[in-house]
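> Predicted model and sequence follow; I will ask about them next.
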Amino acid sequence: MTRLIERQIHGVPDWAAQVLVALIAAALGALLAMVLHAVLFRILTRISKASRSETDDILVHRLARPTRWAFVAMGMVLAARQTPALSDFWDHVSGFVMPLLIGWIALAILHSFVEAMSLRADITVEDNRNARRRRTRLAILSRIASFLIIFLTVSLMLFSIPGVMKIGATLMASAGLAALAVGAAAQPALKALIAGFQMALTEPISIDDVVVLDGEWGRIEDIRTTYVVVRVWDDRRLVVPTTRFLEDTFANWTKSTSQLLGFVMIYLDPATDIAPIREEYTRVITGHRLWDKRAQILQVTDHSAQAMEVRLLLSAKDGGTLFDLRCEIREHMLDWIARNQPQALVRQRQLPVGALELAAASETVRVLGDLAGPSPKPDAAS
């Protein structure tokens, strides 16, 4: 091939001829490699589409771009064997290109695996606790693995530079000072990496968990190695350090299951008849679309001279559904009480002016009568 190219550029100076031969050989090798790659992946795409599994579709799609450039590199390697000038150039850049392509392919395989496993973990079902746990582990471990792959790839690329290798040897000579400096500089990164491992192993939170943090109710939207994104009910996002969930206290409503118990508190007049209210609550909760048929009960949990505390216990399949159910039940019951038992609503009692003194005088008269004893009965003979 090189002889044929040299015949076509006869009469050109030697240095220019070597450059032209190297460029033409590299272009031909890359073009042949891209054609071969296109034919191969067209066949693989048809095979993956014919199968029922989505895993092979994801893998083929993810590997298309990095393997295209890997084929180009292989084509240049084959062309460099026949072209000395191209071989010298490839020897200088191969230390950069090969680790980069290997790392890219490794990342593509990792991401395709994570995406395929995420599809199997469906979090749209009612009881999605196990699916959320799998997605959380995949998200954390994939980010840690991605960090390690990128770190190793960059390290291999840098080690291909002779100057960097000399710097590394110099640092190794002063290992104590280097270890101290690197340890101090990498402390936040290492702490975040260790926290990510702890999060994946201990699982204090999972994706889509319902948590209460600093008085804010929200869901875990994303878990990174250094921070966690919590989506609050009004679509605000709280960005919380990962270590916060390992070192501080917080409320996790869906730690063991997505099903939850909730309650609605209603305050009524102390003289209220509870039976009709209990019947109405039973009727409305048993026919409600959001109730999961696990728990429902009405109880008087407290009583004072001012009000009677009534708790309506209920259950739902998840946190969001429970919140909507509580709001709708509270609204319905207050409306029903206002229309059917208006006297049950809490009202502030206030005695009229002078009523308190009159009540005190009556109580005094009663006490004096008790002290005097019973009055004598009249004699029947008289």
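Yes, it's here. Remember, predicted model here, so these are calculated numbers, not experimental data.
> Could you use CA atoms for every contact and neighbour count after this?
Fine.
> Distance of Asp248 relative to Val240?
11 Å (CA to CA, to the nearest Å).
> my bad, should have said Leu59
Where Val240 is concerned, Leu59 sits at a distance of 33 Å (CA to CA).
> Mind checking which of the two has more residues around it?
Per other CA atoms under 10 Å, whichever of Leu59 and Val240 has more neighbours is Leu59, with 20 against 15.
> unless I'm mixing things up, that one is touching Glu115, no?
No. Leu59 lies out of contact with Glu115 (CA atoms under 8 Å); the separation is 9.3 Å.
> So which residues make contact with stretch 61-70?
Met34, His37, Phe41, Leu101, Trp104, Ile105, Ala108, Ile109, His111, Ser112 (CA atoms under 8 Å, 6 or more residues apart in numbering).
> Quick one: neighbours of the residue nearest to Val19 when sequence neighbours are not counted, just the number.
Excluding its sequence neighbours, the residue lying closest to Val19 (CA to CA, 6 or more residues apart in numbering) is Ala85, at 7.0 Å. Ala85: 18 surrounding residues under other CA under 10 Å.
> cool, Ser87 as well?
When neighbours are counted by other CA under 10 Å, Ser87 registers 17.
> So it is in contact with Ala80, correct?
Yes. In this structure, Ser87 is within contact of Ala80 by CA under 8 Å, at 4.4 Å.
> just the helices in the stretch 101-250 of the chain please.
For the stretch 101-250 of the chain, the helices defined by DSSP state H, counting those that start in this stretch occupy 129-159, 162-173, 175-185, 187-202, 244-247.
> May I see the buried residues of the shortest one?
Of the residues in helix 244-247, those with enough neighbours to count as buried (16 or more other CA atoms under 10 Å) are Phe245, Leu246.
> cool, the longest one as well?
Residues of helix 129-159 classed as buried under the neighbour-count rule (16+ other CA under 10 Å) are 129-144, 146, 149-150, 153, 156-159.
> Repeat that for the second one.
Neighbour-count burial for helix 162-173, with 16+ other CA under 10 Å as criterion, is recorded at no position.
> and that helix, what does it pack onto?
helix 129-159 (3 or more CA pairs under 8 Å, 6 or more residues apart in numbering; DSSP states H and E).
> Just want the angle from the helix it packs on to helix 162-173.
Helix 129-159 and helix 162-173 are oriented at 100 degrees to each other (axes from the mean of the first three to the mean of the last three CA atoms, to 10 degrees).
> then this one, side by side with the first:
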Amino acid sequence: MRDTVIGTLAPLGIALGVALLALVVVEVVHRILLRAGRRSRFVTELANRSHRPVQWVVVLCSVYYAVRAYAGQTSWRHAFLHADQLIIIGAVAWLAAALLVVGEELALSRFRTDVPDNRTARRVHTQVVMSRRVTVAVVAVLAAAVMLMTIPEARLLGTSVLASAGFAGIIAGLAAQSVLRNVFAGLQLAFSDAVRLGDVVIVEDEWGRVQEITLTYVVVHVWDDRRLILPTSYFTDRPFQNWTRTESALLGAVMFDVDWWLPVPEMREELRRTLESTDLWDGRVSVLQVVEATGPAMQIRALVSASDAPKLWDLRCFVREHLVSWLRDAHPAALPRVRAEVTSAMPLHATLTGQTVTTDSDSRVFSHSADGRARAEAFTGPEP
């Protein structure tokens, strides 16, 4: 009995000792990599991301081979080795996913998005993030299939997962058509360059910036700090505005309704002085035109430009406020007004400018003079 207990515990003790030794080796290598990678972001990221999964893989493999070598033909040997083998497969998949994340960080570090012209960087970020998510999902599916293949009763199922992807895809498509539709739409967005991380878009009449793109949904950060969650298929099925697809610089319009008395060249010069007084303007476009001249007022459009959408919004508000103040102070007669019937003989220009014009009361047909009153009394209206 004693020999049986010793024969059972001895392999476990050996496996435990091997596991502790493997942990010490992994920890030493980890610290060496951290010290050597002080000047290398890639080495530091690799050491930190892969430290935990490497511990599991090394320890589990050490225990596996120790038990296999020293356990002999004990009753628990086969079940223990099989369980250890399953965990090793999961740990290897974890390590592969960690290495994919390290590769993603290395690729993204070469493309900065905090620079004015970041269209290429945002496209690369979108594609790398989406590719990493797809590959991680593939690694997880492969790991599950390999686990199934280690079980004799489920080996046929595991082989089917690997060899019958088309049949499984048909079944999954029938069971979750909308999910797969969004997944394929997410892949299409990642590589079609229709929308990228950081793009300024108009969706559902909301202005916002694309914050996150996954395989199934897109998060739009709206200007008032709300988050608009949309399925990825929305961007492939419906029209939307992308303000930064080719570049971040934009044009914006400010509209004014003014009276016809406004001297347009003076307002054009004032627009130029206003733009030159602020750093929101990028110096590209300063145009003021009369775009409509019908009815009681004429419509003027001021076209301005800025380096990105937030600056353009602030610039439009700044121009609108400044030119409204200038119109009120410099040309009050040009403010929008509703014209009514003019009942006096005073010229319209004199009425607007406040000039006094004297008229001869006898020049009117029915005046308050003696002749005028006589004519009024004799007037009986037009003849039938």
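Received, thanks. Since the structure is predicted, the reported quantities are computational estimates derived from the model, not experimental observations.
> Which helix in the second structure has the most residues?
What stands out as the longest helix in the second structure, according to DSSP state H, is helix 2-36.
> so how far does that helix sit from its counterpart in the first structure?
On superposition with the first structure, the mean distance recorded for helix 2-36 of the second structure (mean CA distance after the TM-score superposition for the first structure) is 1.7 Å.
> residues contacting Arg42 of the first structure?
Applying CA under 8 Å, 6+ apart to Arg42 of the first structure gives no contacts.
> which residue lines up with it in the second structure?
For Arg42 of the first structure, the aligned position in the second structure is Arg31, judged by TM-score structural alignment.
> before we move on, what about Arg137 of the first structure?
Match for Arg137 of the first structure (TM-score structural alignment): Gln127.
> Next, count neighbours for the residue nearest to that match when sequence neighbours are not counted.
Residue nearest to Gln127 of the second structure in three dimensions, not counting chain neighbours: Ala190, with 4.9 Å by CA to CA, 6+ apart. Other residues within reach of Ala190 of the second structure, judged by other CA under 10 Å, total 25.
> Can you tell me what Ala190 of the second structure aligns to in the first structure?
Ala190 of the second structure maps onto Ala200 in the first structure, by TM-score structural alignment.
> Its match contacts Thr136, doesn't it?
Yes. Between Ala200 of the first structure and Thr136 there is a contact at 7.2 Å, judged by CA under 8 Å.
> mind checking how far Ala330 of the second structure is from Leu157 of the second structure?
84 Å.
> I misspoke; the intended subject was Val29 of the second structure.
40 Å.
> can you map out the strands along the second structure?
Under the criterion DSSP state E, the second structure contains strands at 200-203, 206-213, 217-222, 227-231, 241-242, 250-258, 286-292, 298-306.
> Let me have these in CSV, extended by distance to Glu266 of the second structure.
Output for the strands of the second structure, formatted as CSV (distance: least, CA to CA, whole Å):
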stretch, distance to Glu266 of the second structure
strand 200-203, 35
strand 206-213, 34
strand 217-222, 38
strand 227-231, 44
strand 241-242, 35
strand 250-258, 13
strand 286-292, 10
strand 298-306, 13
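> Out of those strands, which gets nearest to Arg39 of the second structure?
strand 206-213 (30.7 Å; CA to CA).
> Other residues contacting stretch 78-85 of the second structure?
Leu60, Tyr64, Val67, Arg68, Thr150.
> hang on, the earlier thing: looking at the contacts of stretch 61-70 of the first structure, state which has the most neighbours.
Neighbour count (other CA under 10 Å) singles out Ala108 as the most crowded of the contacts of stretch 61-70 of the first structure, with 23 neighbours.
> got the contact list for the counterpart of that residue in the second structure?
With the correspondence set by TM-score structural alignment, Ala108 of the first structure lines up against Ala98 in the second structure. By CA under 8 Å, 6+ apart, Ala98 of the second structure lies in contact with Arg49, Ser50, Pro53.
> From what I see, the residue nearest to Val19 of the first structure and Leu20 are in contact.
No. The pair Ala85 of the first structure / Leu20 is not scored as a contact, 9.6 Å apart, by CA under 8 Å.
> need the contact list for the counterpart of Ala333 of the second structure in the first structure.
When the first structure is aligned by TM-score structural alignment, the residue opposite Ala333 of the second structure is Gln343. Each residue near Gln343 of the first structure by CA under 8 Å, 6+ apart is listed here: Asp269, Thr272.
> Quick check: Gln343 of the first structure vs Ile274 of the first structure, distance?
12 Å.
> Likewise for Leu20 of the first structure?
97 Å.
> The equivalent of Trp56 of the second structure over in the first structure: neighbouring residues, count only.
In the first structure, Trp56 of the second structure lines up with Trp69, judged by TM-score structural alignment. The burial count assigned to Trp69 of the first structure is 18, neighbours taken as other CA under 10 Å.
> next one: Ala194 of the second structure
Ala194 of the second structure has 14 neighbours, counted by other CA under 10 Å.
> can you tell me which residues contact it?
So Ala194 of the second structure contacts Arg245 (CA under 8 Å, 6+ apart).
> returning to that earlier point: just the contacts of stretch 78-85 of the second structure now: which is nearest Ala253 of the second structure?
Using CA to CA, Leu60 comes nearest to Ala253 of the second structure of the contacts of stretch 78-85 of the second structure, at 65.7 Å.
> What separation is there between the closest one and Met149 of the second structure?
19 Å.
> next one: Leu157 of the second structure
7 Å.
> what's the counterpart of Gly13 of the second structure in the first structure?
Under the alignment by TM-score structural alignment, Gly13 of the second structure pairs with Ile24 in the first structure.
> and the nearest residue to that match once chain neighbours are set aside, how many neighbours?
Excluding the flanking residues, the one nearest Ile24 of the first structure by CA to CA, 6+ apart is Ile5, at 7.9 Å. Residues near Ile5 of the first structure, counting by other CA under 10 Å, number 15.
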